[in-house]
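>>> Here is the input, now give the coordinates:
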Amino acid sequence: MKVGFGEQFTEHMVTLYWSTATGWTGRPQVVPFGHLSISPATAGLHYGQVVFEGLKAYRRKDGTLGTFRPDAHARRFQESARRLAMPELPEELFLEAVDAFVREDGGALPADAPELSLYLRPVLFASEATLALRPAKEYAFLLMGFVTGGFFSDQPDPVSVLISREFSRAAPGGTGQAKCAGNYAGAFLAQQAAADAGCQQVVWLDPVERHWIEEMGGMNLFFVRGSGAAATVVTPALTGTLLPGVTRDSLLILAEERGYGVSEERISVSQWQTESEAGVITETFACGTAALVTPVGQVRDGESAWVIGEGKQGPVTGELRAALTDLHQGRAADPHGWVRLCPSLPS
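Okay, the predicted model is just below:
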């Protein structure tokens, strides 16, 4: 089943509000999905106090629904809000909102389409009508969702990427590790440049030396050195300028549990090219909630270009993708308690 990403929303959303006078008021409320009525002076429109998350619920093999690591997403949501001087939503309210939404709209996820998932988008924005240059005194939390397949496609086809030499995604001391709206708006021009070059995504470099690989679009990157049981799985270390992905963290754990060497280290562009051409780096893949695990087949850097491995999904990438989807869909044991089983759906 072909389903576009973020185009058709389910019938409901969840709302909750905060103010300096009352704090968080009441419990998360399920309401019909609909338009908002806001003032032209809404602070979030002008000063960018907007943070969000992205997480998924999956249909499991026994027909139940499970949300993957919502507690980790709740904590990252808090960290993003803290960085933008916004109120932190307590974890229990975040999880209550997730449960309420999935209980109400989880039935939109077909029982016979395991390639589909229910994508949840919590967002928090400054809702006070003021142009005073300060943190707002009122905020609105919303949680909406839609049924989706893969971010690129329903199948893990390799993507081509362009290294951005002109633009930076983030800066030291900035908001790179927060999931805030401005980070994505600032990336669109570089993404357009990648599309113009015939590539599907952009790769960001460190903003200081313009030398070290950080992440791909809105996804984390992994590199596989070697092959078979001796393969090692490497990802750039968290520096404060790249997003600490929940999928990234999950894959580091899953790779180590499967006996692969795992490390976080800096990898330069020239190192990526040299080691790929020498057959040392045999696979590269991106990961994220939306992209899941997506192989990278070809890289462009100005006039230079190179192919990763054979230009298709490698065995380690495939194994880790399968391990993750097996957890999502209840085909594998969940020793870490990552899947939160959703409340019973209405009959």
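>>> can we go C-alpha only for contacts and neighbour counts from here?
Fine.
>>> Identify the residue nearest residue 142 in space, chain neighbours excluded?
Nearest non-adjacent residue to residue 142, counting by Cα to Cα, 6 or more residues apart in numbering: residue 15, 4.7 Å away.
>>> no no, residue 305
Nearest to residue 305 is residue 299, by Cα to Cα, 6+ apart, at 5.5 Å.
>>> residue contacts, residue 188?
By Cα atoms under 8 Å, 6 or more residues apart in numbering, the contact list for residue 188 is empty.
>>> For stretch 298-307, measure first residue to last.
4 Å (Cα to Cα, to the nearest Å).
>>> Now do residue 204 against residue 102, distance only.
Counting by Cα to Cα, the gap from residue 204 to residue 102 is 34 Å.
>>> Could you do residue 201 as well?
Taking Cα to Cα, one finds residue 201 at 31 Å from residue 102.
>>> repeat for residue 205
Applying Cα to Cα, the value for residue 205 to residue 102 is 37 Å.
>>> Please generate a structure for the following sequence too, so the two can be compared:
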Amino acid sequence: MRLLKFGMVCLLAAGCSQADTNRGSIEAPEGMVYIPEGSFHMGAKSTEAYEDEFPTHEVSVSPFFMDATEVTNAQFAEFVEATGYVTIAERDIDWEEMKTQVPEGTPKPPDSVLQAGALVFRPTSSEVNLADYTQWWVWTIGANWRHPEGPESTIADRMNHPVVHVAWDDAVAYAQWAGKRLPTEAEWEWASMGGRKDIKYPWGNESAENASDKANFWQGKFPYQNYVLDGFETTAPVKSFPANGFGLYDMAGNVWEWCQDKYDARAYESYQRKGAVEDPKGSAQYYDPRDPYTPKHLIRGGSFLCNDSYCSGYRVSRRMSSSKDSGFNHTGFRCVQDVKS
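The predicted structure is shown next:
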């Protein structure tokens, strides 16, 4: 385990207070917080973990800066105004490109289906088979970051909510414009722990069913009954819930967050064989045995749709992935920046 630099003399892997982890001479850029270096056991910390969260392995990360909040609609609008950028959800689908990602022989859909749009969550009227996500995700023409639920919706009163319907390429484009980058999966997990060890959620170990005041996620029976105990049926304004020990908001819930890494279901096995890994950047290849034709990247943190009965995505070790060209109304991102030595 490494001792923190800049006069900090506590072992983060053994657990530190917020005061300890925030002390030092490093001044973070506006809107960002300093995340100190440290070592931790990355991966599954609970019995409900999924196969790709194993095996647990030793990881160390260098210090970095991280956005205190998810990128908001206001911030993304500034980027679009400055650059004229058009998100993937705002572009018609190129079938010639798309057909390389589906099984050979798949027929071309009607042109009407290839119009610009994105997937939007629609609650069901009753209990359904949770293995069939097509029952609550609906392809919606005209849905994009400006119109999260479809062409009739607006973000006019949601400028301080996280931007959604951003694909991985969109998030990378914003990060480059801002002089930042997306976090690695290891950086994200380390930051979500807030300087504490062996915690299940960014808020600690208090059960999710008792934590409606800690994060924005689904309380009730997914996907048809939401008790809205946290006060928000969809996204919440950033900083609506308490920050973790590093001063980061919404590391659990609100929206899933893109990471830099390619999704490889076998990545942790590779890391464990190497022993302690420093600053892992993720796999060099895409690998999802359930969907071998689709290039995917990691998303972390869960969203307003997460529920223990379905995905428990707000656990610090929970890994999820999404096709890099997809937009959803529960997916956004935040950025990081390297600390210059």
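>>> TM-score of the superposition?
Aligned and superposed, the two chains score 0.26 in TM-score terms (TM-score structural alignment, normalised by the length of the second structure); 145 aligned residues with a Cα RMSD of 6.7 Å.
>>> pretty sure the residue nearest to residue 142 of the first structure belongs to a helix, no?
No: membership of residue 15 of the first structure in a helix is not supported by DSSP: H, G, I helix; E, B strand; the rest coil, which gives strand.
>>> Contact partners for it?
Neighbouring residues of residue 15 of the first structure by Cα under 8 Å, 6+ apart: 28-31, 140-143.
>>> nearest to residue 65 of the first structure, of those residues?
Closest approach between the contacts of residue 15 of the first structure and residue 65 of the first structure, by Cα to Cα: residue 143, at 17.4 Å.
>>> helix or strand for residue 40 of the second structure, which one?
Assigned by DSSP states H and E, residue 40 of the second structure belongs to strand 38-42.
>>> Kindly apply the preceding question to residue 223 of the first structure instead.
Per DSSP H and E: strand 219-225 holds residue 223 of the first structure.
>>> which other helices and strands contact that strand?
Secondary-structure packing of strand 219-225 of the first structure (3 or more Cα pairs under 8 Å, 6 or more residues apart in numbering; DSSP states H and E): strand 213-216, strand 232-235, strand 281-288.
>>> Could you provide these in a markdown table, with additional columns for mean neighbour count?
Shown next, in a markdown table, are these (neighbours: other Cα atoms under 10 Å):
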| stretch | mean neighbour count |
| --- | --- |
| strand 213-216 | 24 |
| strand 232-235 | 22 |
| strand 281-288 | 25 |
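>>> how about the ones you listed, which one is nearest residue 316 of the first structure?
Residue 316 of the first structure lies closest to strand 281-288 among those, at 7.8 Å (Cα to Cα).
>>> quick check: angle from the following helix or strand past the closest one to strand 281-288?
Remark: after strand 281-288 of the first structure, the chain's next helix or strand is strand 292-301, criterion DSSP H and E. Interaxial angle of strand 292-301 of the first structure relative to strand 281-288 (axes from the mean of the first three to the mean of the last three Cα atoms, to 10 degrees): 120 degrees.
>>> on that earlier part again, the residue nearest to residue 305 of the first structure against residue 194, yeah?
No: counting by Cα atoms under 8 Å, residue 299 of the first structure does not reach residue 194; the two are 10.7 Å apart.
>>> Quick check: neighbours shared by these two?
With Cα under 8 Å, 6+ apart, residue 299 of the first structure and residue 194 have common neighbours 161-162.
>>> thinking again about what came up before, could you list every helix and strand that the strand holding residue 40 of the second structure packs against?
Using 3+ Cα pairs under 8 Å, 6+ apart, strand 38-42 of the second structure sits against strand 57-61, helix 185-192.
>>> one more time with 7 Å
strand 57-61 (3 or more Cα pairs under 7 Å, 6 or more residues apart in numbering; DSSP states H and E).
>>> helices or strands next to the strand it packs on in the packing?
Taking 3+ Cα pairs under 7 Å, 6+ apart as contact, the helices and strands that strand 57-61 of the second structure lies on are strand 38-42, strand 277-278.
>>> got those as a markdown table, with mean neighbour count columns?
What follows is these, written out as a markdown table (neighbours: other Cα under 10 Å):
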| stretch | mean neighbour count |
| --- | --- |
| strand 38-42 | 22 |
| strand 277-278 | 16 |
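>>> how about JSON lines for these, with distance to residue 97 of the second structure added?
Listed next are these as JSON lines, based on distance: least, Cα to Cα, whole Å:
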{"stretch": "strand 38-42", "distance to residue 97 of the second structure": "36"}
{"stretch": "strand 277-278", "distance to residue 97 of the second structure": "36"}
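>>> how about the residue nearest to residue 305 of the first structure, what does it touch?
When contacts are counted by Cα atoms under 7 Å, 6 or more residues apart in numbering, residue 299 of the first structure is found next to 160-162, 305-307.
>>> again, but for residue 95 of the second structure
Residues near residue 95 of the second structure by Cα under 7 Å, 6+ apart: none.
>>> Ok, residue 220 of the first structure next?
Residues near residue 220 of the first structure by Cα under 7 Å, 6+ apart: 245, 248, 286-288.
>>> Equivalent analysis for residue 71 of the first structure, please.
By Cα under 7 Å, 6+ apart, residue 71 of the first structure lies in contact with residue 91.
>>> any idea which element it lies in?
helix 70-83.
>>> And residue 268 of the second structure, by the same measure?
helix 267-274.
>>> Buried residues of that helix, list them for me.
For helix 267-274 of the second structure, a neighbour-count test (16 or more other Cα atoms under 10 Å) marks 267-268, 271-272 as buried.
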